[in-house]
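Enquirer: Just need the structure, nothing else, for what follows:
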Amino acid sequence: MKIGITGATGQLGTLALEQLKSRTDAANLVALVRSPEKIKEVDAKAFDYDKPEGLAESLKGIDSLLLISGNEIGQRARQHENVIKAAKEAGVKWLIYTSILKADSSTISLAAEHLATEKLLKASGIPFTILRNGWYTENYTGSISGALSAGTFIGSAEDGKISSAVRADFAEAIAVVLTTDGHEGKIYELAGDEAYTLSELAAEISKQSNKDIPYQNLPEEEYSKALKGMGLPEGIADAIASWDVSASKGDLHSEDNTLSKLIGRPTKSLSYAVKEALDK
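Expert: I've put the predicted structure just below:
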C-alpha cells in the first residue's frame, strides 16, 4: 500500500513522515512536496496545491493520501479542492485530512476554510478520515524567548483554557491512523490531555527560567498592535490576536482524550513543552 504525504517538508509533515518511517517500510511512502530534491530517504514527487494540472499525475499509484492543510490563509479551501479533485481522478482509495478542533462550531477564523474542505471531502465520494487537530503548544512556546526579553507574556486569551499538544503528538496520531485499521469515516477531535490558561503558561515559564514572567492580558486591538510592533505583518498580527479571543471563548479547550488514546500514552505536558523551548 502506497501512502502519500503532502507537505512532507513542513513542520507537521516532517514529523509525520518520520513517524511513518518507523511504522512501515520506506518503500511504501511517497513525499508530495514543492521541492522533491529536499527529500532523501523516500520517493518524492513534485506537488503544488496551486498547480492543479499536475496533481493527479503525482497521485497515481497512491492508495492512502494524507492531506496536510496548506498554510496560505484565505487560499486553502480552493487549494484543498484542487487536491481532492486530483485524488478522485487518480483513484486514491482513502484520504486523511488535518482539520481544526471543533471545526463546525469554533469561532476561530481558520475554521471556515477547514469546514469548507471537510464538506468537499464528504461530497467527493472518497473514503475519508478527518483529524481535527487542536492547537499546537509550539504556537505559544514559540513566544517564550520574546517574553523573557520583555519580562512579560502578553495575549488576549483572558482565562480561556487551552488543550494544546505538541506537534509530535499529532504527527504520531497521523501515523497510527494511516497504518492501522478502523478509521475510515471517522472524525476525530484531537487535543492535549492537559488544559492550561496563559497565566499558567507564564507561571511555568517563570518557574523553569527562574525569572518573574507574568501574563498580561490585553484587549484584542492592543495585542495586535504589540505584535505589529514586533515586526509581524498586519494580517498575521490581527489573526493571532483574534485567535486568542477565540481561546477566551473556549474554542481551544476540549476534554476529549482521543489523541492520547490513539497514540497509546498521555500527551506531552506543558512543562515538557516549555523545557523544550527553553533548551533551544
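
Enquirer: C-alpha from now on. contacts and neighbour counts both.
Expert: OK.

Enquirer: Share the number of residues neighbouring residue 212, please.
Expert: 14 (other CA atoms under 10 Å).

Enquirer: Next, the second sequence, to be compared with the first:
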Amino acid sequence: MTIAVTGATGQLGRLVIAALKQRVAIDDIVALARSPDKAGKLGVSVRPFDYATPDGLADALSGIGTLLLISSSEVGERSAQHRNVIAAAKQAGVGRIVYTSLLHADTSSLDLAVEHRDTEAALAASGIPVTLLRNGWYTENYTGAIPGALAVGALIGSAGQGRISSASRADYAEAAAIAASVPDHVGKTYELAGDHGWTLADLAAEVTRQTGREIAYDDLPPNDYAHRLQDAGLPAEVAQAIAGYDVAASKGALFDDGRQLSRLIGRPTTPLADAVRASLA
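Expert: Below is the predicted model:
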C-alpha cells in the first residue's frame, strides 16, 4: 500500500515522513510537495503537488492507496484547495484519505473551524473512505513566544485562565503516521490533544522555573494584544486572528481531556516542561 503525504516539506509533513519511515517500507512512501527541490533530503519518492493547481493533481496521485491530506497553510483558501485535492483523489482512485482537521471542528468557535468543516463535508460527499484527525494546538505555537517573553520579562496574551490541551508537532506527526499506515482507522474520527491542559500563566511559570528569571503572564484585552503583536511586526490581519484564538481559548476552545492522542500513539504526549526545555535549547 503506497502512502502519499501532502505538504511533505512543511514543519508537520517532514515529521510525518520521518515517522512513516519507521513503520513502512521507504518505497511505499510518496512525498507530495509544491517545491519538489525542497524535498531532496526526505529520502523518499517525491512528486510535484500544488493544492491550488487542479491540473496534474490526479496524475500525482496515481497508484496511491492512502493519501494523508495535511491541511493547507493558506487560511482562507483551504476549502477550495482541499476540494481540488479530494476531486483529484477520487479521479485517481485513491483508496482512503486521512485528513488533519481541527479539534472539535464540528462545534468549535474558532474561525479556523469553518474551512475544516467544509473540508469534512466534502470528504463525506466524495464517497472515499476517510479518517479524520482533529488536531488540537501545537505547543510550538506558544513556545515560539519564549524568546520575546525573556526579552521583556513577560509573556503576553488574551487567553485568561483558559486551559490549552496542546501537544508537540512530533506527537501529531506520529499519530498521522499510525493512522495512515494502519487500516483499522478507516471511518474513525479522533479528537487529538495533549494529556494535560495548561494556561499561559502556567507556561510563564515553567519558563521562570527553567531559566531562573521571573517571567509574568500579562493578560491583555484582545485589541491591546493585537496592537502589541502589530508593533512586533505582524500584519494587522494576522495579529487580530491570533488575539481571536486566545479569546476562543479563554472560553475552552483549545481544551480536551479525552486523551485520544496518547492512546493512538501508545505513549504520553510531550509534557509542557519538555517543550519549554527544547525551546530554550
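
Enquirer: Give me the TM-score for this pair.
Expert: Here the superposed chains carry a TM-score of 0.99, computed using TM-score structural alignment, normalised by the length of the first structure; 279 aligned residues with a CA RMSD of 0.6 Å.

Enquirer: Do a quick rundown of the strands in the second structure.
Expert: Along the second structure, counting by DSSP state E, strands occupy 3-5, 29-33, 45-48, 66-69, 96-102, 130-135, 154-157, 189-192, 216-219.

Enquirer: which residue numbers in the first structure go with the second one?
Expert: Spelled out, that is strand 29-33 of the second structure. The alignment of strand 29-33 of the second structure onto the first structure (TM-score structural alignment) covers residues 29-33.

Enquirer: returning to what we had before: please produce TSV containing the strands of the second structure, extended by distance to residue 114 of the second structure and mean neighbour count.
Expert: Listed next are the strands of the second structure as TSV, based on distance: least, CA to CA, whole Å; neighbours: other CA atoms under 10 Å:
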stretch	distance to residue 114 of the second structure	mean neighbour count
strand 3-5	23	27
strand 29-33	25	24
strand 45-48	28	19
strand 66-69	17	25
strand 96-102	10	25
strand 130-135	13	24
strand 154-157	24	22
strand 189-192	17	22
strand 216-219	27	19
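
Enquirer: Export these to TSV and append columns for distance to residue 115 of the second structure.
Expert: Output for those, formatted as TSV (distance: least, CA to CA, whole Å):
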stretch	distance to residue 115 of the second structure
strand 3-5	20
strand 29-33	21
strand 45-48	24
strand 66-69	14
strand 96-102	9
strand 130-135	13
strand 154-157	25
strand 189-192	17
strand 216-219	29
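
Enquirer: Quick check: which of the ones you listed is nearest to residue 227 of the second structure?
Expert: Checking these against residue 227 of the second structure by CA to CA gives strand 154-157 as the closest, at 11.3 Å.

Enquirer: Superpose on the first structure and give me the mean offset of the closest one.
Expert: Its aligned residues in the first structure lie a mean 0.2 Å from strand 154-157 of the second structure after superposition (mean CA distance after the TM-score superposition for the first structure).

Enquirer: Tell me the residue in the second structure aligned with residue 80 of the first structure.
Expert: Per TM-score structural alignment, residue 80 of the first structure is aligned with residue 82.

Enquirer: repeat for residue 232 of the first structure
Expert: Using TM-score structural alignment, residue 232 of the first structure pairs with residue 234 in the second structure.

Enquirer: How many neighbouring residues does that match have?
Expert: What residue 234 of the second structure shows, counting by other CA under 10 Å, is a neighbour count of 14.

Enquirer: cool, and residue 122 of the second structure?
Expert: 16.

Enquirer: Out of the strands of the second structure, which is closest to residue 271 of the second structure?
Expert: Taking CA to CA as the criterion, strand 189-192 is the member of the strands of the second structure that comes nearest to residue 271 of the second structure, at 14.8 Å.

Enquirer: could you give me the residues in the first structure that the closest one aligns onto?
Expert: Going by TM-score structural alignment: strand 189-192 of the second structure matches residues 187-190.

Enquirer: what's the mean gap between that stretch and the aligned bit of the second structure?
Expert: Aligned to the second structure and superposed, stretch 187-190 of the first structure gives a mean residue distance of 0.4 Å (mean CA distance after the TM-score superposition for the first structure).

Enquirer: got a list of contacts for that stretch?
Expert: Under the criterion CA atoms under 8 Å, 6 or more residues apart in numbering, residues 101-102, 129-134, 170, 256-259 lie in contact with stretch 187-190 of the first structure.

Enquirer: Could you do stretch 9-28 of the first structure as well?
Expert: Outside stretch 9-28 of the first structure, the residues that touch it by CA under 8 Å, 6+ apart are 1-3, 5-8, 29, 33, 38-39, 41-43, 68, 167-168, 170-172, 174-175, 179.
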